[in-house]
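Trainee: generate coordinates for the sequence data below:
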Amino acid sequence: MSEISAPKGVRDILPEESWKWAYVFRVFRETAEDFGYSEVHLPIFEHTELFARGIGDTTDVVEKEMYTFLDKGERSITLRPEATASMVRSYLEHRMGALPQPVKMWCTGPMFRYERPQKGRFRQFWQVDFESLGSPHPYADVEIISLSLEAFRRLGLSHLEVLINSVGCPECRPAYRKTLSDYFSSRIDELCETCRSRLERNPLRILDCKRESCRSVTEDAPAVYESLCGECRDHFDMVRAGLDGTGTPYRLDKRLVRGLDYYTKTAYEVLSGALGSQNAVCGGGRYDNLAEAIGGPHVPGVGFAAGVDRILMVMEQQECSFGTEPSIDVYGVALDRDSRAGILHILDLFRRNGISADMDFGGRSMKAQMKSASARKARLACILGESELERGTVTVKDLDSGEQKEISADSIVEEVQKILSAVKD
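Mentor: Just a heads-up that it's a prediction; the model follows:
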């Protein structure tokens, strides 16, 4: 019988990497608290209709990438491909409109999209997602952008830059779509096959194409600014003024659009890295009509999502710090069979008093156990053998300096706490 492996496009996050993930989540959590955002935990699957109506049934996500199936009740269920629609659904379902607005929430967790796996991109991938719901004010956009920048600064990412654009609203977007459609129709032979199919359905998506041939065509494409209605232009001007007021560096990018239909007005990305090697580490913007699209009242919203895999990859490229790799305070070493019960009891006392501890369960030699202590990056080894049992003591060895001393078993917790405290000071 063959060995079972993980499906294509998913992976295990193993201990040598998971502590880095925990560091990234901790930084985002601390940043969220400083900006007044509360954490929520959302379902991994939703009714398919939520994403079909919310994201848009002409998007690549809905057409090609969703993991959709019928459950035992013959209901169409989809593993969430993104978190924003779920966040808005939760806001509506739990009547958060009665709370002081905006309601500011964030979450993290796995998302699912069926696409070709490649470096930094998986079919199950993790995102952090921040949403500010209930305020139409441009300064809510500025706060979201500022929050994402601050989190990336705390993570140590370098050369941060914001790209911004406006994608208009349902009032002014039709005119811009017509302008784009006319322009791209005149150069249709230069577009890739995918963009030709987008021409009739959603010409804004052509601006987002990464193929070099299409990018050269979009260089001269009409900018959205001339097509914006007065409300969208005023909103965009206030966002820019707010960014200027906070000293936030940004660059206008007329080709920046979001791949999901629910976006209105502000669209933005954050890049990190030296010129020529910049990476997009998050994307977001405003989506004032999403709540209505999924059957609710009008609820303005703005937010962003960032892929954790991508963040980790960029941090490693830029040699950012992930803090201190986890280690244990004490490793228990038993020199004979009778000593193992004593070590187990001592370790239990340590753990009850907030001292992290581990031991060997295989009855190996002292040399092998000491090697394990070093591998676990233990600060101290507590050694117990026949002579220590007779004297009622424990030998405590500093694994950095090599110094060791015998300590009474009755005061072992207090003495080890003192040693560890002195090391940390």
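Trainee: going forward, measure contacts and count neighbours with C-alpha atoms only.
Mentor: Will do.
Trainee: for the stretch 1-150 of the chain, just list every one of the helices.
Mentor: Shown for the stretch 1-150 of the chain, the helices assigned by DSSP state H, counting those that start in this stretch span residues 15-34, 48-54, 60, 84-93, 138-155.
Trainee: let me fix that, I meant to ask about the stretch 151-300 of the chain.
Mentor: Applying DSSP H, counting those that start in this stretch to the stretch 151-300 of the chain gives helices spanning 173-185, 193-201, 212-218, 230-245, 290-293.
Trainee: following up with a second sequence; could you model it the same way so I can compare the two?
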Amino acid sequence: MSVQIPRGTQDILPGTVEYWQFVEQKAREICRAFNYQEIRTPIFEHTELFQRGVGETTDVVQKEMYTFEDRGGRSLTLRPEGTAAVTRSYVTHKMHGEANQPTKLFYIGPMFRYERPQAGRFRQFVQFGVEALGSNDPAIDAEVLALLMQYYQSLGLKKLKLVINSLGDTESRQAHRQALIDHFSPRINEFCSDCQSRLEKNPLRILDCKKDRDHELMATAPSILEYLNDYSKEYFEKVQQYLKDLDIEFVVDPNLVRGLDYYNHTAFELMSEAEGFGAITTLCGGGRYNGLVQSIGGPETPGIGFALSIERLLSALAAEGIELPVSKGVDCYVVTLGDAAKDKSVSIVNTLRAAGFVAEKDYQDKKVKAQFKAADRHEAKYVIVLGDDELQKNIVNVKDMQSGEQVEVSIDSLVQHLKELQA
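Mentor: From the prediction side, this is the model:
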């Protein structure tokens, strides 16, 4: 019996992984331009971090976490998202005391959630996310959104829809919370058990329920925008103005509720409107979380960030028919004829690699014709032909596989010749 891959996971094979590398490298380039620095946190953390940071009433904590007990009896959890782990590291290493503020970080790595696998959704998935900690300026909200949009657009995506909302400050949320309780209480028995348990704990989460999304009370639920105090209104208006100044198109949706408990003020999602992308259109989500650092033992620190799925990003690129300019082939393939030439090819290939070329040779004693076929499969730009006779003359034949032209070059000047061809 063969061992199968776990459900909800995938092998990313050569021929596909190059696309992953491309979009991840693009993320790093965009973050460098915005002066965000990479951070790498552990794959697993103490379970309490996610219970306190993500929220005990969320589906993530209640239903989706991979939690286990180690040999020391400690409860640990594979990270289901990146923000809580990054803020934990921020507190652990006292980054709030550094001179340069806000602290601007990004991460790329695997996350784990026990969800029903479906198109674009896996139990192990890769997130790219950014976090800006230490500023209450609405301009940093706009900056985060600008980074997000620039990243997607730099990859060629056009059919995008940015949706934003304000969840208000603590005072605004408390007023809205009571209005939601008053709204849903008389008929809460018509809702699922999850919604019933959330009524008093976190009624805002009812609006994010997938089971009861079509219930008539959902459509008439009080909007958070009606309960924003003056500060929250001014803050949200400022964010919108900055987005207009940056020519970033957006839609305000008062029903937008993020799935994690730590959000306040600005919340947002980015959707794909590409035909055939699928029923679940969300590509990315994020928002402001001014109380998160404090909830895990740090000082009162404002923050904002987003996270996106690399898997869903690649699906969106496919839906729009965008082919990324990835290079899969090799620069040079060395074909040999004769034992002496075969021995010499080992050092020639090594010299080419040391000079920065992607080089390959035969390791299976194939005939010359089969070696040329292998060069074609490797999509080699140039084939370097070396026989025992050429070796005695210290020369090789360099064939341009696109034009078919072939020239004799001394082995000593091979690297320089290839550099001139690629210049």
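Trainee: related to what we said a few turns ago, right, and the helices of the stretch 1-150 of structure 1 - which one's nearest residue 212 of structure 1?
Mentor: helix 60 (19.8 Å; CA to CA).
Trainee: ok, and what's touching the closest one?
Mentor: Here helix 60 of structure 1 makes contact (CA atoms under 8 Å, 6 or more residues apart in numbering) with no residue beyond itself.
Trainee: next one: it to chain centre, how far?
Mentor: 22 Å (CA atoms, centre = their mean, to the nearest Å).
Trainee: before we move on, the earlier item: in TSV, list the helices of the stretch 1-150 of structure 1 along with mean neighbour count.
Mentor: Shown next, in TSV, are the helices of the stretch 1-150 of structure 1 (neighbours: other CA atoms under 10 Å):
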stretch	mean neighbour count
helix 15-34	16
helix 48-54	20
helix 60	14
helix 84-93	20
helix 138-155	21
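Trainee: relative to residue 111 of structure 1, which of the helices of the stretch 151-300 of structure 1 is closest?
Mentor: helix 290-293 (19.2 Å).
Trainee: list the buried residues for that closest one?
Mentor: Going by neighbour count (16 or more other CA atoms under 10 Å), the buried part of helix 290-293 of structure 1 is 290, 291, 293.
Trainee: which part of structure 2 matches it?
Mentor: Helix 290-293 of structure 1 corresponds to residues 292-295 in structure 2, going by TM-score structural alignment.
Trainee: now do the matching stretch: distance to the chain's middle.
Mentor: 24 Å.
Trainee: and it against structure 1, how far off on average?
Mentor: Following the fit onto structure 1, the mean deviation recorded for stretch 292-295 of structure 2 is 0.7 Å by mean CA distance after the TM-score superposition for structure 1.
Trainee: in which helix or strand would I find residue 371 of structure 2?
Mentor: If you go by DSSP states H and E, residue 371 of structure 2 is part of helix 368-377.
Trainee: tell me the residues of structure 1 aligned with that helix.
Mentor: Under TM-score structural alignment, helix 368-377 of structure 2 corresponds to residues 366-375 of structure 1.
Trainee: what does that stretch rub up against?
Mentor: By CA under 8 Å, 6+ apart, stretch 366-375 of structure 1 touches 331, 333, 334, 335, 360, 381, 399.
Trainee: in CSV: the residues you listed, plus distance to residue 29 of structure 1.
Mentor: Below are those laid out as CSV (distance: CA to CA, whole Å):
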residue, distance to residue 29 of structure 1
331, 31
333, 38
334, 41
335, 44
360, 35
381, 34
399, 34
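Trainee: of these, closest to residue 131 of structure 1?
Mentor: Using CA to CA, residue 331 comes nearest to residue 131 of structure 1 of the contacts of stretch 366-375 of structure 1, at 44.1 Å.
Trainee: what residue of structure 2 matches up with that closest one?
Mentor: Using TM-score structural alignment, residue 331 of structure 1 lines up with residue 333 in structure 2.
Trainee: I'd guessed its match sits against residue 386; true?
Mentor: No - taking CA atoms under 8 Å as the definition, residue 333 of structure 2 is not a contact partner of residue 386, at 10.9 Å.
Trainee: compare those two (neighbour count), which wins?
Mentor: Neighbours were counted for residue 333 of structure 2 and for residue 386 using other CA atoms under 10 Å; residue 333 has more, 27 against 24.
Trainee: the more buried one: which element?
Mentor: strand 332-337.
Trainee: which residues does that strand contact?
Mentor: 342, 345, 349, 357-362, 367-368, 371-372, 375, 380-388.
Trainee: that older thread, just name the most buried of the helices of the stretch 151-300 of structure 1.
Mentor: Comparing these on average neighbours per residue, with mean count of other CA atoms under 10 Å, the densest one is helix 290-293 at a mean of 20.
Trainee: which is the next helix or strand following that helix?
Mentor: Where DSSP H and E defines the elements, the next helix or strand beyond helix 290-293 of structure 1 is strand 301-307.
Trainee: what's the span of stretch 123-139 of structure 1, first residue to last?
Mentor: Stretch 123-139 of structure 1 has an end-to-end distance of 35 Å (CA to CA, to the nearest Å).
Trainee: if you count neighbours, what's buried in that stretch?
Mentor: 123-136, 138-139.
Trainee: so what's the gap between that stretch and the chain middle?
Mentor: Taking mean C-alpha positions (CA atoms, centre = their mean), stretch 123-139 of structure 1 and its chain are 11 Å apart.
Trainee: state the span of structure 2 onto which it is aligned.
Mentor: Using TM-score structural alignment, stretch 123-139 of structure 1 lines up with residues 123-139 of structure 2.
Trainee: the helix holding residue 371 of structure 2 vs structure 1, mean deviation?
Mentor: In the superposition against structure 1, helix 368-377 of structure 2 averages 1.3 Å from its aligned positions (mean CA distance after the TM-score superposition for structure 1).
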